[in-house]
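*Asks:* I'll drop the sequence and a predicted model, then ask my questions.
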Amino acid sequence: MKAIILSGGKGTRLRPLTYTGAKQLVPVANKPILWYGIESIVSAGITDIGIIISPETGEEVKAKTGNGDRFGARIEYILQEQPAGLAHAVRIAQPFLGDSPFVMYLGDNLVQSDLDLFLEHFHANSLDALTLLCPVANPSAFGVAKVDDNGRLLQLVEKPKDPPSNLALVGVYIFNNTIHKAIDAIQPSARGELEITDAIQTLIDWQSPVEARQIRGWWLDTGKKDDLLEANRVILDSCIDCQIHGEVDDQSRIIGRVHVGEGTKIVNCTIRGPVTIGDHCHLENCFIGPYTSIADRVTLIEADLEHSVILQGAKVDRVHHRIVDSLIGQRAYLTEAPRRPKALRFMIGDDCQIELSN
C-alpha cells in the first residue's frame, strides 16, 4: 500500500501568507498542516509516500519536510507543473504508484479519525474505491455524496444547489489501481481540470465496487483564516499537555495546559491555556489567552492576545490593546502609536511591518 499527499495549489484563500509560502506548511499548534497527514498515514502502516508539489512552493515543502526520516517513512516528491485537478495529480503519480492500491490525502485537511479501520474495510471487501465522508451544515459548499443504506456510493455531486445529502467528501480517498483506467476515460471539466469526482463517478457507472464511510470525529479544512484558527483551537484542545522547557520567572502565572519550548523566556506574563509557545521566544509583560499558538523565535512585548496564530520570527511590540482572532505571518513586525482603537483583528503576511495610530 502506498499513499500520495497533494501539497500544491496556490492557497489564494490564505493570502497574503501564501504569496510567500505553501498553505500546507502554515502551522496549526506549531506543526505544519501537511505533517498531520503524513503522521496519520504512517500510523496506519503506510510508509511509502509521494507528495505532489507545485513549482511555486515545492522547494519549500521539500526543505521543510525532508526525505521522511523524521516520520519513519520514505517520501518521494512529484512535480505537478500546473494545477490541472486531483485526477491529474493521480495520473502524474502513476509511475510512483505502479499497480499498488493507495491512499490519496489532501494536504490541507485535518482528520481526527484513524485510517486503519477504513483500510481494513477497503481490503476486506475488495473495493475499487472508498471515499470518506463527514456530515456538514452547508453541503452546497462541498462535493456531496449520495449513498444507500449499505454504504454503497450511488452518486457524487459537486457543490449542488439541491444537495442529495449532508455528507461532504472529506478529501481522503482509498483506491485500487482501477482508478487509473477511470481517469483515462474522463475529460477535463468546465474549469479545465481532471476531477477525481468524475473518475469515481465513472467507476460507479461501471458498477465497480465503490463505497463511502463516515469518519468519526472532526474534519477541518484549513483553506481560510477562520478555518485555520478553528483547526488550531481544536488541536490545542485535544493534543496539548502542560510542559515547561523554557524559563518562567516568579512574576509569571501559567494556568492550564501550556507548552513552553526550549530556550524560551517568560517574564512577568500571564498565560492561560491551552497555549503552545515554540523555542527561543521572548515574552515580557504579556497576557496570552486560550487557543493561541506562538511559533519559534517570536518576540512579544506588552502584548495581549487570544485565539491567534503567530508565525516564526514575528514581533509584537507594545500593542496596548487586545489582539484576537488573528493570523500573523513570519517575521512580521507589529507595533502601535500612542493612541489606539478598541479592538484589533489581523491577517498579516510574512515580513510585514505595521504601526497603528488614529
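*Replies:* Structure's in. What do you need?

*Asks:* every contact and neighbour count from this point should use C-alpha atoms.
*Replies:* Will do.

*Asks:* next SSE downstream of the longest helix seen in the chain?
*Replies:* As assigned by DSSP state H, the longest helix anywhere in the chain is helix 225-239. The helix or strand immediately downstream of helix 225-239 is strand 243-244, counting by DSSP states H and E.

*Asks:* the next helix or strand after that next one: how far from the chain's middle?
*Replies:* Toward the C-terminal end, the helix or strand that comes next after strand 243-244 (DSSP H and E) is strand 247-248. Centroid separation for strand 247-248 versus its chain: 31 Å, with C-alpha atoms, centre = their mean, to the nearest Å.

*Asks:* do the same with stretch 17-28
*Replies:* Chain-centre distance of stretch 17-28: 10 Å, with C-alpha atoms, centre = their mean.

*Asks:* buried ones in it?
*Replies:* Across stretch 17-28, burial judged by 16 or more other C-alpha atoms under 10 Å covers 17, 18, 19, 20, 21, 22, 23, 24, 25, 26, 27, 28.

*Asks:* what residues does that stretch touch?
*Replies:* 7-8, 10-12, 14, 32-34, 57, 60-61, 107-108, 223, 228, 231-232, 235, 293, 309, 311, 329, 348-350 (C-alpha atoms under 8 Å, 6 or more residues apart in numbering).

*Asks:* what's the answer for stretch 98-110, then?
*Replies:* Residues outside stretch 98-110 that contact it (C-alpha under 8 Å, 6+ apart): 1-7, 23-24, 33-34, 36-37, 170-177, 219-223, 231.

*Asks:* put this beside the first:
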Amino acid sequence: MKALVLSGGAGTRLRPITHTSAKQLVPVANKPVLFYGLESIAAAGIREVGIIVGDTAAEIRGAVGDGARFGLAVTYLPQPAPLGLAHAVLIAREFLGDDDFVMYLGDNFVVGGITELVDGFRAERPAARILLTKVPDPSAFGVAELDPEGRVARLEEKPACPRSDLALVGVYLFTPAVHEAVRAIRPSARGELEITDALQWLIDQRRTVASTIVSGYWKDTGNVADMLEVNRSVLELLTPGNEGTVDRDTEIIGRVRIGPGAVVRGSRLVGPVIIGADTVVENSYIGPSTSIAENCRITGSEIEYSIVLSGSSLLGVGRVEASLIGRSVEITPAPPIPAAHRLVLGDHSKVQISS
C-alpha cells in the first residue's frame, strides 16, 4: 500500500502567513502540520509516499527531504495548477501503479492517526473508503448522504443546499478502481476534477464506497481559527520538560516544555505551553495553549492561545490573544499620540470638553 499526500495549493485562507510559507509547513506545537500526517502514514506501516507539490515545491522538498527521517521513501509529483483532488490522482498514476493507497491532505490533522483505518481497509478492500464527520456548515465541504442502512448513497462538492451535515474528512482510501473513475469524470463548474465526482462514479457503477464516521478529532487547518484550535488540542497532550535555563523568579504552572538553549527570567508560564530552542522570555506572561517557536524574544509582554513563529519578538506590548504571528515579526508599543480635539464649529456653538 502506498500514500499520496497533497501539499500543493496556495493557502489563501491563511494569508499573509502563506505569502512566504507553504500552508502545510505552518507549525502546530512547533512542528509543521505536514509532519504529523507523514508520521501517521509511517505508523500505519506504509513506506512509499508520493507528495503532490505546486508553487511551494522547493520549500516542501527542503523540509521533508527524501523522507528517511520519517521512515519513508518520498517521490515528489509536480502539479502544474491546483486542478482538484481527482486530478492529483490522475497525475500520480505511474507512481501509484496497481497498489491500494491512502490519499491524505497535507494540511489536515487527525488525532490518533490512521493505523486502524488502514488495517481495516486492507482486510475488507472496498473500492474506496471515506471518513466523515458532522460539521455546522457542510456547504464548505464535500458532503455525503447515507442511505437508511448507513451506506454512501450520494456525494456532492460544496453544495448550496446540503442534504446532510456529514462532511468528508481529508483522508481517503482507494483500490486501483479509482483510476478508471478519475478518467471518466469531467471538470466541475469551478474547473476542477472533484474527488467527490469520482467517488459518485464508483457508486453509480455499483462499486462499494464505504464510510467511517470520525469519532476522534479532525481539523482542516486552512484558517487561523482552526490552526489555533489544533495547536490547543496537540498541546493538551504535551509532555513537560526543561532543556533550557529558568531563574528562581519564574513561576511555571502545568505542562510546559522549554527547548534547549531557551532562557526564561522573571516570568509566569501557565501550560500547556511550548517554548522553542534559544528563545528568551523575560518579565512576561505566557498563557495556556501557546506555542513560541525557536529564536524568539518575549519581553514585558503577555500572550495566550497563540502561535508565534521563529525569530519573532514581542517587546513591551500589552496582552495578545488568539493570534498567529509569522516569522521574524517585531511587535512593539506604538509611540504616544498627544491628546487633542479637532473641531469645526458653526456660529453660536456651545461645546463642553472634558479635561
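*Replies:* Cool, got the structure. Being a predicted model, the structure only gives us computed values, none of them experimental.

*Asks:* TM value for the aligned chains?
*Replies:* The TM-score (TM-score structural alignment, normalised by the length of structure 2) is 0.92; 337 aligned residues with a C-alpha RMSD of 1.3 Å.

*Asks:* with the buried residues of stretch 17-28 of structure 1 in mind, which one is nearest to residue 112 of structure 1?
*Replies:* Each of the buried residues of stretch 17-28 of structure 1 was checked against residue 112 of structure 1 using C-alpha to C-alpha; the closest is residue 28, at 13.8 Å.

*Asks:* if I look at that closest one, how far off is residue 232 of structure 1?
*Replies:* Residue 28 of structure 1 sits 5 Å away from residue 232 of structure 1, going by C-alpha to C-alpha, to the nearest Å.

*Asks:* what number of residues lie near the equivalent of residue 243 of structure 2 over in structure 1?
*Replies:* Counting by TM-score structural alignment, residue 243 of structure 2 lines up with residue 245 in structure 1. Residue 245 of structure 1 has 15 neighbouring residues, counting by other C-alpha atoms under 10 Å.

*Asks:* would you agree residue 245 of structure 1 is in contact with residue 262?
*Replies:* Yes. The pair residue 245 of structure 1 / residue 262 is scored as a contact, 5.0 Å apart, by C-alpha atoms under 8 Å.

*Asks:* and for residue 28 and residue 232 of structure 1, which residues touch both?
*Replies:* Counting by C-alpha under 8 Å, 6+ apart, the residues touching both residue 28 of structure 1 and residue 232 are 293, 309.

*Asks:* looking at the contacts of stretch 17-28 of structure 1, which are in helices?
*Replies:* Among these, the members found in helices (DSSP H) are 33, 34, 60, 61, 228, 231, 232, 235.

*Asks:* adding distance to residue 215 of structure 1 and neighbour count, write the residues you listed out as a markdown table.
*Replies:* Formatted as a markdown table, these follow (distance: C-alpha to C-alpha, whole Å; neighbours: other C-alpha atoms under 10 Å):
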| residue | distance to residue 215 of structure 1 | neighbour count |
| --- | --- | --- |
| 33 | 19 | 23 |
| 34 | 19 | 27 |
| 60 | 31 | 16 |
| 61 | 28 | 23 |
| 228 | 20 | 23 |
| 231 | 17 | 23 |
| 232 | 20 | 26 |
| 235 | 17 | 17 |
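
*Asks:* which two of these have the greatest separation?
*Replies:* Taking C-alpha to C-alpha as the measure, these span a maximum distance of 24.1 Å, between 60 and 235.

*Asks:* in structure 2, what range does the longest strand along structure 1 match?
*Replies:* Across structure 1, the longest stretch assigned as strand under DSSP state E is strand 167-175. Matched against structure 2 by TM-score structural alignment, strand 167-175 of structure 1 falls on residues 166-174.

*Asks:* how big's the offset between the matching stretch and structure 1?
*Replies:* Its matched residues in structure 1 lie on average 0.5 Å from stretch 166-174 of structure 2 after superposition (mean C-alpha distance after the TM-score superposition for structure 1).

*Asks:* what strand or helix carries residue 259 of structure 1?
*Replies:* Using DSSP H and E, residue 259 of structure 1 maps to strand 258-260.

*Asks:* whereabouts in structure 2 does that strand align?
*Replies:* Strand 258-260 of structure 1 maps onto residues 256-258 of structure 2, going by TM-score structural alignment.

*Asks:* one more: stretch 323-336 of structure 1?
*Replies:* Alignment of stretch 323-336 of structure 1 against structure 2: residues 320-333, by TM-score structural alignment.

*Asks:* hey, where'd the helices end up in the stretch 1-150 of structure 2?
*Replies:* 33-43, 57-64, 85-91, 93-96, 115-124 (DSSP state H, counting those that start in this stretch).

*Asks:* what residues of the third one count as buried?
*Replies:* It stands for helix 85-91 of structure 2. For helix 85-91 of structure 2, using 16+ other C-alpha under 10 Å, the buried residues are 85, 86, 87, 88, 89, 90.

*Asks:* and if you look at stretch 248-262 of structure 2?
*Replies:* Under 16+ other C-alpha under 10 Å, the buried positions of stretch 248-262 of structure 2 are 250, 255, 256, 257, 258, 259, 260, 261, 262.

*Asks:* doesn't residue 278 make contact with the fifth one?
*Replies:* Pointing back at residue 258 of structure 2 there. No. Using C-alpha under 8 Å as the test, residue 258 of structure 2 is too far from residue 278 to be in contact (9.4 Å).

*Asks:* any residues in contact with both of these two?
*Replies:* By C-alpha under 8 Å, 6+ apart, no residue touches both residue 258 of structure 2 and residue 278.

*Asks:* residue 302 of structure 2 -> structure 1?
*Replies:* The alignment partner of residue 302 of structure 2 in structure 1, by TM-score structural alignment, is residue 304.

*Asks:* who's in contact with that match?
*Replies:* Here residue 304 of structure 1 is in contact with 286, 287, 288, 289, 319, 320, 321, 322, 323 (C-alpha under 8 Å, 6+ apart).

*Asks:* again with residue 326 of structure 2
*Replies:* 17, 308, 309, 310, 312.

*Asks:* report the central residue of structure 2.
*Replies:* Centroid-nearest residue in structure 2: residue 221, 3.0 Å away (criterion: C-alpha atoms, centre = their mean).

*Asks:* for that one, which non-adjacent residue is closest in space?
*Replies:* Counting by C-alpha to C-alpha, 6 or more residues apart in numbering, the nearest residue to residue 221 of structure 2 once its immediate chain neighbours are dropped is residue 227, at 5.0 Å.

*Asks:* and the one you found, what pairs with it in structure 1?
*Replies:* Aligning on TM-score structural alignment places residue 227 of structure 2 opposite residue 228 in structure 1.
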